[in-house]
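Asker: here is a sequence together with a model predicted from it:
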Amino acid sequence: MTFTWTTPPWLRIEDCTHMATTLTDAGGGRITVHSESVRGDDATEALADLLMGPGGTGSTVLRAHVVGVVIRRGIDLEWMFRPPVHAAVTSPGQWEISVKDDPDAEVTTFNASDIRSFAARLHVAYGAA
């Protein structure tokens, strides 16, 4: 895959533009969430920043217990501390992620399979983070 950016988001010196909420399976049908701010011109670039950015978050995102990542355009402290994200088991190993948010908010959801596939393509193109 060819990436269209001139400079990868994780190498840019710019302010963060999106919120990334990582959902992990805590067992017993429970989900834990972790939100942080990331850079990018769109949700895909923001996910790339999460996966390849400083701090080794990519290795955390790729663990087997990750359910998905929700990317929201804009920085919102309320979202960071209490993201309106819900995940429910639909079948063994399958989760449905829903977001209750402002209807004008730009929100994109990536499931675990999408994340792993994208991370593999990034690592082929750019090497390990």
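Answerer: On my side now, so go ahead.

Asker: drop to CA atoms for contacts and neighbour counts, all remaining ones
Answerer: Will do.

Asker: how far away is residue 20 from residue 36?
Answerer: 5 Å (Cα to Cα, to the nearest Å).

Asker: one more: residue 3?
Answerer: 23 Å.

Asker: putting a second one here so we can go through both:
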Amino acid sequence: MTFTWKTPPWQRNEDCTHMAVLVADVGRGQISFNTQSVRGDDATEALADLLMGPGGANGAAVLLPGLLAVVIRRGIDVMWMAQPPIEVSAAADGELNIAVAGAQPDEVTAFSAADAQSLLTRIHAQYGAGA
């Protein structure tokens, strides 16, 4: 796979443009949210920055025990980062429903843990594990 960016987001010297929320199951029906700001021109680039940038420790973010999903929101909002308005519920088919209150459809993207792992695998194939 070839990526369309000229410079990978984790190697850019620019301000953050998105917020990333790691959604994890911490047991007993409890969900935790861990937020940070990331760079990128779109949600996929922002996820790549999360995975490969300083906060992602070259992919360690997808190894987070109980990781369910990563929600990427365009723009930076400190209040949103402090308490993301995300609701997680189980669907009848075993999948997860992730709802984000007050978000426009084009400003929020949810990636499953499998999606994040797949992107990390593709990045490592293109750039090497030590990218």
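Answerer: Okay, I see it. On a predicted model such as this, the values are computed, not experimentally measured, just so you know.

Asker: and the TM-score between them?
Answerer: Laid over one another, the chains give 0.90 as their TM-score (TM-score structural alignment, normalised by the length of structure 1), with 129 aligned residues with a Cα RMSD of 1.9 Å.

Asker: okay, residue 20 and residue 36 of structure 1: which has more neighbours?
Answerer: A direct count of neighbours by other Cα atoms under 10 Å for residue 20 of structure 1 and residue 36 places residue 20 higher, at 29 against 17.

Asker: for residue 123 of structure 2, which residues are in contact?
Answerer: By Cα atoms under 8 Å, 6 or more residues apart in numbering, the contact set of residue 123 of structure 2 is 48, 129.

Asker: would you say it is within a helix?
Answerer: Yes. Remark: residue 123 of structure 2 belongs to a helix, assigned using DSSP: H, G, I helix; E, B strand; the rest coil.

Asker: that one -> structure 1?
Answerer: Under the alignment by TM-score structural alignment, residue 123 of structure 2 pairs with residue 122 in structure 1.

Asker: ok, that match to residue 96 of structure 1 distance?
Answerer: Taken as Cα to Cα, the span from residue 122 of structure 1 to residue 96 of structure 1 is 25 Å.

Asker: tell me the secondary structure for the most centrally placed residue in structure 2?
Answerer: Note on structure 2: the residue nearest the mean C-alpha position is residue 70, at 3.7 Å, using Cα atoms, centre = their mean. Using three-state DSSP, the structure places residue 70 of structure 2 in strand.

Asker: pretty sure it is touching residue 110, no?
Answerer: Yes. Counting by Cα atoms under 8 Å, residue 70 of structure 2 does reach residue 110; the two are 5.8 Å apart.

Asker: helix, strand or coil for the most far-flung residue of structure 2 relative to its centre?
Answerer: In structure 2, the greatest distance from the average C-alpha position (Cα atoms, centre = their mean) is reached by residue 92, at 24.5 Å. Under three-state DSSP, the three-state class of residue 92 of structure 2 is coil.

Asker: quick one: contacts for residue 32 of structure 1?
Answerer: Residues in contact with residue 32 of structure 1 (Cα under 8 Å, 6+ apart) are 23, 24, 25, 26.
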